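Engineer: A structural model of the following input is requested.
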Amino acid sequence: MHIISGHHHISMLSKDAKLNNHFYQQVLGLRRVKKTVNQDDPSMYHLFFGDMSGNAGTELTFFEMPNIGSTVRGSNAITQIGLLVPSYESLVYWKERFERLAVKHGEITTYAGRDALHFEDQEGLRMVLQNNNGEKVPDTWQAWTGSDVDPRHLILGMGTIEITVRHLNRLANTLTELFGYVEAYHSDNEAIYQSVDGQSFGEILIKQDLGPREKPGKGSIHHLAIRAKNEEELRYWEEAVKERGFYTSGIVDRFYFKSLYFRESNGILFEIATDGPGFTTDSSIDELGKDLSLPPFLEGRRSEIEKNLLPID
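Structural biologist: Here you go, the predicted model:
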């Protein structure tokens, strides 16, 4: 039986890669595990931040688009990212850190059944730290200890991902009937589904909002990627998605993983991505993210690509 074993990564839009690079490394204490370009448009940076080696479920990725405007928030969009931290004391630590570093944030509250601290990056991307409270996380996760964040309170990986749609049941049915997600909570206009029963690292919170569709801009979320173990499993999902009636991209080789893209009936873009081969396929652990990495099919254009990219370090 094939299952979705959790989130793989989540991808956002940024207007300024230099500011973005600073925030996720120097404020959140994540590791930049890959500095590369958008493979479909190599004129723009594609930055990956995560744990020690960018393991599946820890990766926040950003496309730099200098000409985009601001996000007009609305429905039919991925609207918030949960990030797991070890304890309630971690939330207190992060609240104090955000105050010291002038990061927009709220008070410690609850969200998706967990103690939580909402905050935003410099471009208005909405995120929430969640108390993992000692619960299980994937064995592969290795929090990055190379920042000035207290090692007791490091961000572990991705938690609850919030998706706001006009038709809650359509998305819910796709998650449960196609991918085997389990319902953990349901009310009239909100529901929680988990790819692994009882675990937050594959959790999706659906909110229903009948208002206007979100207009994407800086700080908006482009797509959510969920995990497939390998290419064989990805091919299984390709056929299953087609049988469900959705158009797919076909399998795309992203060099660091292989991917399949489709939009569900509210227009939310999902990617299904393989766990491997991973970011160390062209770099040692120690050198991850330091230099510009290009997939082999772009390597011959390195001089041209580097000339068009502004330095971010």
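
Engineer: C-alpha from now on. contacts and neighbour counts both.
Structural biologist: Noted.

Engineer: which residues sit in contact with Leu47?
Structural biologist: Neighbouring residues of Leu47 by C-alpha atoms under 8 Å, 6 or more residues apart in numbering: Asn21, Arg32, Lys34, Lys35, Thr36, Val37, Thr61, Phe62, Phe63.

Engineer: need these in CSV (columns: distance to Tyr45).
Structural biologist: Output for those, formatted as CSV (distance: C-alpha to C-alpha, whole Å):
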residue, distance to Tyr45
Asn21, 11
Arg32, 13
Lys34, 10
Lys35, 7
Thr36, 6
Val37, 4
Thr61, 10
Phe62, 8
Phe63, 6
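
Engineer: can you give me the strands in the stretch 51-200 of the chain?
Structural biologist: Assigned by DSSP state E, counting those that start in this stretch, the strands in the stretch 51-200 of the chain fall at 59-64, 77-85, 105-111, 114-120, 126-131, 157-165, 182-186, 190-194.

Engineer: of all the ones you listed, which lies closest to Thr140?
Structural biologist: strand 157-165 (10.8 Å; C-alpha to C-alpha).

Engineer: residues in contact with that closest one?
Structural biologist: Residues outside strand 157-165 that contact it (C-alpha under 8 Å, 6+ apart): 7, 50-51, 57-59, 74-85, 112, 130, 141, 143, 200-210, 266.

Engineer: roughly how far is it from the heart of the chain?
Structural biologist: Mean-position distance between strand 157-165 and its chain equals 9 Å (C-alpha atoms, centre = their mean, to the nearest Å).

Engineer: in that strand, which residues are buried?
Structural biologist: Gly157, Met158, Gly159, Thr160, Ile161, Glu162, Ile163, Thr164, Val165 (16 or more other C-alpha atoms under 10 Å).

Engineer: dump those into a markdown table; add distance to Leu13 as well.
Structural biologist: Supplementary listing: these in a markdown table, determined by distance: C-alpha to C-alpha, whole Å:
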| residue | distance to Leu13 |
| --- | --- |
| Gly157 | 19 |
| Met158 | 18 |
| Gly159 | 20 |
| Thr160 | 19 |
| Ile161 | 16 |
| Glu162 | 17 |
| Ile163 | 16 |
| Thr164 | 18 |
| Val165 | 20 |
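
Engineer: burial count for the residue nearest to Thr164 when sequence neighbours are not counted?
Structural biologist: Leaving aside its sequence neighbours, Thr164 sits nearest to Lys207 (C-alpha to C-alpha, 6 or more residues apart in numbering; 4.6 Å). Lys207: 23 surrounding residues under other C-alpha atoms under 10 Å.

Engineer: what's the answer for the one 5 residues further on, then?
Structural biologist: One way to gauge burial is a neighbour count; for Pro212, by other C-alpha under 10 Å, it gives 13.

Engineer: now stretch 22-40: how far from the chain's centre is it?
Structural biologist: So, by C-alpha atoms, centre = their mean, the centroid of stretch 22-40 is 12 Å from its chain's centroid.

Engineer: list the buried residues in that stretch.
Structural biologist: Using 16+ other C-alpha under 10 Å as the test for burial, stretch 22-40 gives 23-25, 27-39.

Engineer: please provide the structure for the following sequence as well, for comparison with the first:
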Amino acid sequence: MYTISGHHHISMITKNAKINNEFYQKVLGLRRVKKTVNQDDPSMYHLFYGDLTGSAGTELSFFEMPIAGRTTRGTNAITQIGLLVPSFESLVFWKNRFDLLDVKHGDITMYAGRDALHFEDTEGLRMILLNNNGAELPKHWSEWEDSVIEQKHRILGMGTIEITVRYLESLAKTLKDMFGYVEVSHTNKEAIYQSIAGQVFGEIVIKQQEGPSEKPGRGSIHHLAIRVKNEDELSYWEEVIKERGFQSTGIVDRFYFKSLYFRESNGILIEIATDGPGFTVDSTVEALGIKLDLPPFLEEKRAEIEVKLVPLD
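Structural biologist: Model prediction:
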């Protein structure tokens, strides 16, 4: 029996890749680890930010869609992204930094049992900084030493992901019965599950909410990817998904990882992605994120693709 080892990445929509690039590098201090394009529509950027190498579980991914309108918030959507920081003092540091840089944020509070600071990026994407408080982290995560943020306060990687749905029980059943997530708490309106017991880097909070579904736009979350080791595990999950009556895309080769996609009963898009080969398959660690990298099947169209993209730096 295979298990899910945590989050892999999470993908969002941005209207302006240049402004997005500035915020995630210069404000949050993350490394841009891959500058590429949407493989299904090469006219748009696909940017990844994370740790030194964009390790699975640290990756924030953005599709640039210049025509994206405003997000109308609602249910049946992935609604908040948790990012881990080392300590309570880190939350104080970030609150002061957000004040200085005019980043929209709340007060330090509690979320899912942890000290937390809610904030939004320039397009209204909702995020939460969470106090990791010395808890275990995946051993493959590695800090990027050139971050603009001092080492003791840097963002470590992804923590709790919040999903808001009309039917809590159906998503809970998918996480628990199909993927083997461990139930931490469960009420009529909220449940918490972890892919590995006690570990926040694979934690999902489900909130139940009636009403209209979210209308996605800039600052909305497109999908959550969860992590498996290799293609053998991915093939196993492809069969499990089919047996449970869900339709999947089948295994797709994204060059940097292989994955499959399916929608659970509320319509939430979930991707299952392999750890490897990773972003260094076509780049040295030192050169990650600097030039436009393209998967081999798009390389012959490089000139055509590059001429349509606005420079980011």
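
Engineer: quick one: buried ones out of the contacts of strand 157-165 of the first structure?
Structural biologist: The buried subset of those - by 16+ other C-alpha under 10 Å - is 7, 50-51, 57-59, 74-85, 112, 130, 141, 143, 200-209, 266.

Engineer: Glu304 of the first structure should be in a strand, yeah?
Structural biologist: No - looking at Glu304 of the first structure with DSSP: H, G, I helix; E, B strand; the rest coil, it is helix, so not inside a strand.

Engineer: now do the alignment partner in the second structure of it: how many residues are near it, please.
Structural biologist: Aligned by TM-score structural alignment, Glu304 of the first structure pairs with Glu304 of the second structure. Neighbours of Glu304 of the second structure under the rule other C-alpha under 10 Å: 12.

Engineer: then Asp146 of the second structure?
Structural biologist: Neighbours of Asp146 of the second structure (other C-alpha under 10 Å): 12.

Engineer: next one: Thr280 of the first structure
Structural biologist: Neighbour tally, Thr280 of the first structure, other C-alpha under 10 Å: 18.

Engineer: for it, helix, strand, or coil?
Structural biologist: helix.

Engineer: tell me the contacts of it?
Structural biologist: For Thr280 of the first structure, the contacting residues are Ser53, Leu288, by C-alpha under 8 Å, 6+ apart.

Engineer: cool, Phe23 of the first structure as well?
Structural biologist: Phe23 of the first structure is in contact with Asp121, Gln122, counting by C-alpha under 8 Å, 6+ apart.

Engineer: quick one on the thing from earlier: for Leu288 of the first structure, state which of the buried residues of stretch 22-40 of the first structure is nearest.
Structural biologist: Set against Leu288 of the first structure, the nearest of these by C-alpha to C-alpha is Val33 (5.0 Å).

Engineer: assign the closest one to helix, strand or coil.
Structural biologist: Taking three-state DSSP as the rule, one finds Val33 of the first structure in the strand state.

Engineer: from Thr160 of the first structure, how far off is the residue nearest to it when sequence neighbours are not counted?
Structural biologist: Once flanking residues are discounted, Val33 of the first structure sits nearest to Gly289: 4.3 Å by C-alpha to C-alpha, 6+ apart. In this view, Gly289 of the first structure and Thr160 of the first structure are 26 Å apart by C-alpha to C-alpha, to the nearest Å.

Engineer: now do the helices in the stretch 201-313 of the first structure.
Structural biologist: Along the stretch 201-313 of the first structure, counting by DSSP state H, counting those that start in this stretch, helices occupy 231-243, 296-299, 302-307.

Engineer: next, format those as TSV and append distance to Glu183 of the first structure.
Structural biologist: Shown next, in TSV, are the helices of the stretch 201-313 of the first structure (distance: least, C-alpha to C-alpha, whole Å):
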stretch	distance to Glu183 of the first structure
helix 231-243	20
helix 296-299	42
helix 302-307	45
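
Engineer: if I pick Leu83 of the first structure, what's in contact with it?
Structural biologist: Met127, Val128, Leu129, Gln130, Ile155, Leu156, Gly157, Met158, Gly159, Thr160.

Engineer: mind listing what the fifth one touches?
Structural biologist: Under the criterion of C-alpha under 8 Å, 6+ apart, the contact partners of Ile155 of the first structure comprise Leu28, Gly29, Leu30, Leu83, Leu84, Val85, Pro86, Ala143.

Engineer: in the second structure, which of the residues you listed still touch?
Structural biologist: Among the contacts of Ile155 of the first structure, the contacts conserved in the second structure (both residues aligned by TM-score structural alignment, their matches' C-alpha atoms under 8 Å) are Leu28, Gly29, Leu30, Leu83, Leu84, Val85, Pro86.

Engineer: ok, these vs Asn308 of the first structure, which is closest?
Structural biologist: Leu30 (26.3 Å).

Engineer: ok, the closest one touching Gly50?
Structural biologist: Yes - judged on C-alpha atoms under 8 Å, Leu30 of the first structure makes contact with Gly50 at a distance of 5.4 Å.

Engineer: list residues touching both of the two?
Structural biologist: Both Leu30 of the first structure and Gly50 are in contact with Trp144, where contact means C-alpha under 8 Å, 6+ apart.

Engineer: run a quick neighbour tally on the closest residue to Phe262 of the first structure other than its chain neighbours.
Structural biologist: The shortest distance from Phe262 of the first structure to any non-neighbouring residue, by C-alpha to C-alpha, 6+ apart, is to Thr248 (4.8 Å). Residues within reach of Thr248 of the first structure, counting by other C-alpha under 10 Å, total 16.

Engineer: what does Thr248 of the first structure align to in the second structure?
Structural biologist: Alignment note: Thr248 of the first structure maps to Ser248 in the second structure; criterion TM-score structural alignment.

Engineer: please report how far its match lies from Ser259 of the second structure.
Structural biologist: 10 Å.

Engineer: residues contacting Ile268 of the first structure?
Structural biologist: Asn76, Ala77, Ile78, His223.

Engineer: for Phe257 of the second structure, same thing?
Structural biologist: Phe257 of the second structure sits next to Ala273, Thr274, Asp275, Gly276, Pro277, Gly278 when contact means C-alpha under 8 Å, 6+ apart.

Engineer: which of those residues are buried? Put it as a ChimeraX command.
Structural biologist: In ChimeraX, this line selects whichever of those come out buried by 16+ other C-alpha under 10 Å:
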select :273,274,275,276,278
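
Engineer: just the ones of the contacts of Phe257 of the second structure in strands?
Structural biologist: Using DSSP state E, the subset of these located in strands is Ala273, Thr274, Asp275, Gly276, Pro277.
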